[in-house]
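> Sharing a sequence plus its predicted fold:
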Amino acid sequence: MKIWIDVSNAPHIHFFKNIIKELKVRGHDVVVTARNFDSIIEILELHDIDYRLVGKHGGFSLKDKLVESSKRIMGLTEIISKESPDLALYKHSVEASRVSYGLKIPSLCVLDNEIAESQNKLMLPLSTKIIAPKAVPLKEITRYGVSKKNIRRFYGVCELAHVRDFVPDEKVMSNFNFDRPLIVMRPEPIKADYYKGDKDKSIIRDIIVNSSMDATFVVFPRCEDQKKLFNFENVIIPENVIDSLSLIHYSDLVISAGGSMNREAIALEVPAISAFPGHVLAVTQFLIDLGIKDHSLDPKEIWKMAEEFMTSTYKKDVRKALKKMENPVDIILEEIEAIED
């Protein structure tokens, strides 16, 4: 089979990298397309993944988002109509869903963000099958007109795919001169349509300012505007794309106002605290209910949580919880094999 994978956000590379590898081992042809957004290009090249760059993110403006998405649909249509893949595979890609539907290409859509309503309205009704964590309520998928028989759910989180067969590279630590503890941080997704907070501020900055720990912070801003908020002596902002999974592995704690990096940390058995200033995602609540993640918007409370996590039996607890979870890589490969048969 020829399988088309579209990458529209940086964490999706970690999600798909092992799927791409396994598909090639099984003899499938894989076509990867990507949009120019965040650090997508650099991460693809870091992992030696061949790709075709098609379009870019529209930024903050609703008009620009629509224009760039429309341009990307046209660009993908030209490429994919010539490639004629047997299957499209994507995670929260509005353009891939539209193109695959328009060209009558069966599609698998991975969903783990029920609050991204604008994307979900455009994406879910056009996708052949939806793959989602069981934590996402079924009604959050079916309300877009998706039949239950076209939904495959799994017990776990998507980030387990990110760390499958993961081997940490200690060389990543040579990039930094720091003292312990090392805390990795990620600010808000200010360009996301579902983000409704103040784009000129960051709770991550407030958390650093109110830190009760003598720590080194490695911050991964999402754009140039966010970098200006983190001009502190004990803050390191990587100048180039680095192996973030290895960095997380060797860190003591992750605090993120996003989602993926927190869940990557948990998948790597590293304590994580969510500071997303909005509705708590179903997958986040799932991990909180298991007792292996916390959420707060109060910097002082966050540091109390951090101290508790870092001095508790966290690794033992998270390891026990992770053993019961399914890896979405296996689920996706099963679905592809079913289509092939």
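That came through, no problem. Since the model is a prediction, treat every value here as computed from it, not as a measurement. Numbers count the residues shown, from 1 in each chain.
> Every contact and neighbour count from this point should use C-alpha atoms.
Will do.
> Please, where are all the strands along the stretch 151-300 of the chain?
Using DSSP state E, counting those that start in this stretch, the strands of the stretch 151-300 of the chain run over 151-154, 182-186, 216-219, 235-236, 253-256, 272-274, 294-295.
> other SSEs contacting the longest strand belonging to the chain?
With DSSP state E setting the assignment, residue counts place strand 29-36 as the longest strand in the chain. When contacts are defined as 3 or more CA pairs under 8 Å, 6 or more residues apart in numbering; DSSP states H and E, strand 29-36 packs onto strand 2-7, helix 11-25, strand 52-56.
> Show me what the helix or strand following the last one is in contact with.
Secondary structure here is assigned by DSSP states H and E; on that basis, the next helix or strand after strand 52-56 toward the C-terminus is helix 62-83. The contact list for helix 62-83 (CA atoms under 8 Å, 6 or more residues apart in numbering) reads 54, 55, 56, 57, 58, 59, 94, 95, 96, 98, 99, 103.
> Which of the residues you listed ranks first by neighbour count?
residue 96 (30 neighbours; other CA atoms under 10 Å).
> quick check, that one in a strand?
No. Residue 96 is assigned helix when assessed by DSSP: H, G, I helix; E, B strand; the rest coil, not a strand.
> show me the contacts for the residue lying closest to it once chain neighbours are set aside.
In this structure, residue 96 finds its nearest non-sequential neighbour in residue 6, 6.5 Å apart by CA to CA, 6 or more residues apart in numbering. Residue 6 sits next to 32, 33, 34, 88, 89, 90, 91, 93, 96 when contact means CA under 8 Å, 6+ apart.
> Comparison target, given below:
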Amino acid sequence: MARILVDVCHPAHAHFFRVPIHLWTQEGHQVSVTSRNKDVAIEILDSLDIPHKSLGEAARTPLGLASELVRRNLLLTQHIRRTKADIAVALGGTFAAQSAFISRIPSVVFYDTEMASMQNRITYPLATRVVVPNCYSGWTPRGKTVRYPGYHELSYLDPRWFKPDRATALEAGLDEHRPTYLVRLVSWTANHDIGDRGLSPALMEAAIERLSAHGKVIVSSEAELPPHLKRFLYRGPALHMHHLMAFCTGYFGESATMASECAVLGVPAIYMANSRRGYTDEQESKYGLVKNIHSLDTESLQHGLNWLLGMRTEAYREARDRMLRDCENVAAFVVQQVLSTLNR
């Protein structure tokens, strides 16, 4: 039996580890979860009935992130000692890898964000194993990197683990009679967002206005919306978002993670920000599941929206089925990677 520490620092991390936590527990391992109050991460963990210990709020500035790194590493190291964890696991993994290194236990870091170069430079060298998708194009340490065919989002949205429910989607805001479009706006305060930027207010409003002419628009936003746009705000439970997403006609937004979530669910997605991701690049070039837009101007925006509004659902579903055939059972792979690292 292994004592596994899972550090959840972002809402997507809660989803990513949901199935592995269940599988580890089924096998008789003890799983301890530490959390970080970032966006709706705590709400999701609570909704999933995953017990966790919060180690504080997420910082919002570069100076605050540096202070949080010191404070949270201290708390996480104390938690490792108190729970006698055998291994620490995380997505991104800066806190987990550093605290595990200090505590002299192994760690496994899963990641897919190449542009978080500063974060990765202070994380990867201290991790025992770094696990990235085949499409990951950034630096990883030689001799400790494992690659796999797939995407993080398949850990929880693979048809083996997730069945979209239309009634739940309707409760979350899906329009029963018109197309529904999901828009995602981010706050640009995460450590991997340093130096990155997304839509200007004018581009954001232009996208919402264009999509509103073709159906219902629902906006999920980390940042405060202007008063005249608050009527579009998503007001359903955080845990219902993927059910809503699965029945949407299209997605437009600044979140690469949510673009990939839509892609693996078979929903056409536009990712618009100035940074690239290996996974959305592959989902566009190999499967046509995503359109990446990195020129933040009106012409590029309207060109992308033309693509989104003209997508044929049948072709998109076929591409999604082909992608699923090509990819690993990611949740089972996560379970195996952690246990094999511990047992090596």
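Good, I have the coordinates. Not measured: the values here are computed from a predicted model.
> The longest strand of structure 1: average distance to aligned residues in structure 2?
By mean CA distance after the TM-score superposition for structure 1, the fitted strand 29-36 of structure 1 averages 0.4 Å away from its aligned residues in structure 2.
> returning to that earlier point: which of the contacts of residue 6 of structure 1 sits closest to residue 198 of structure 1?
Among the contacts of residue 6 of structure 1, residue 93 lies closest to residue 198 of structure 1 (CA to CA), at 25.0 Å.
> Next, count neighbours for the closest one.
Residue 93 of structure 1 has 22 nearby residues by other CA under 10 Å.
> With residue 200 of structure 2 instead?
Neighbours of residue 200 of structure 2 using other CA under 10 Å come to 11.
> ok, so what distance separates the counterpart of residue 155 of structure 1 in structure 2 from residue 279 of structure 2?
Alignment note (TM-score structural alignment): residue 155 of structure 1 maps to residue 149 of structure 2. The gap separating residue 149 of structure 2 from residue 279 of structure 2 is 10 Å, by CA to CA, to the nearest Å.
> more neighbours, those two?
Neighbours per residue, other CA under 10 Å: of residue 149 of structure 2 and residue 279, the larger number sits with residue 279, 25 against 14.
> Does the more buried one touch residue 138 like I think?
No. Applying CA atoms under 8 Å as the test, residue 279 of structure 2 and residue 138 come out as separate, 11.5 Å apart.
> Could you dump the strands of the stretch 151-300 of structure 1 into CSV with distance to residue 331 of structure 1 and mean neighbour count added?
Shown next, in CSV, are the strands of the stretch 151-300 of structure 1 (distance: least, CA to CA, whole Å; neighbours: other CA atoms under 10 Å):
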stretch, distance to residue 331 of structure 1, mean neighbour count
strand 151-154, 8, 17
strand 182-186, 29, 23
strand 216-219, 33, 22
strand 235-236, 38, 18
strand 253-256, 27, 26
strand 272-274, 26, 27
strand 294-295, 27, 21
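> and the residue nearest to residue 96 of structure 1, how far is that from residue 135 of structure 1?
When residue 6 of structure 1 is compared with residue 135 of structure 1 (using CA to CA), they lie 24 Å apart.
> From start to finish, how long is stretch 232-247 of structure 2 in a straight line?
Distance between the two ends of stretch 232-247 of structure 2: 17 Å, counting by CA to CA.
> Now tell me what touches it from outside.
Contacts for stretch 232-247 of structure 2 (CA under 8 Å, 6+ apart): 40, 43-44, 47, 164-166, 168-174, 180, 182, 217-221, 262, 265-267.
> got it, and stretch 19-26 of structure 1?
Outside stretch 19-26 of structure 1, the residues that reach it (CA under 8 Å, 6+ apart) are 29, 30, 329, 333.
> Could you give me the buried positions within it?
Judged by neighbour count using 16 or more other CA atoms under 10 Å, the buried positions of stretch 19-26 of structure 1 are 19, 20, 23.
> so which of those residues comes closest to residue 320 of structure 1?
When the buried residues of stretch 19-26 of structure 1 are compared against residue 320 of structure 1 (criterion: CA to CA), the nearest one is residue 19, at 25.0 Å.
> Tell me the residue in structure 2 aligned with the closest one.
Using TM-score structural alignment, residue 19 of structure 1 sits opposite residue 20 in structure 2.
> hmm, back to that, what do residue 149 and residue 279 of structure 2 both touch?
Each of 133, 135 lies in contact with both residue 149 of structure 2 and residue 279 under the rule CA under 8 Å, 6+ apart.
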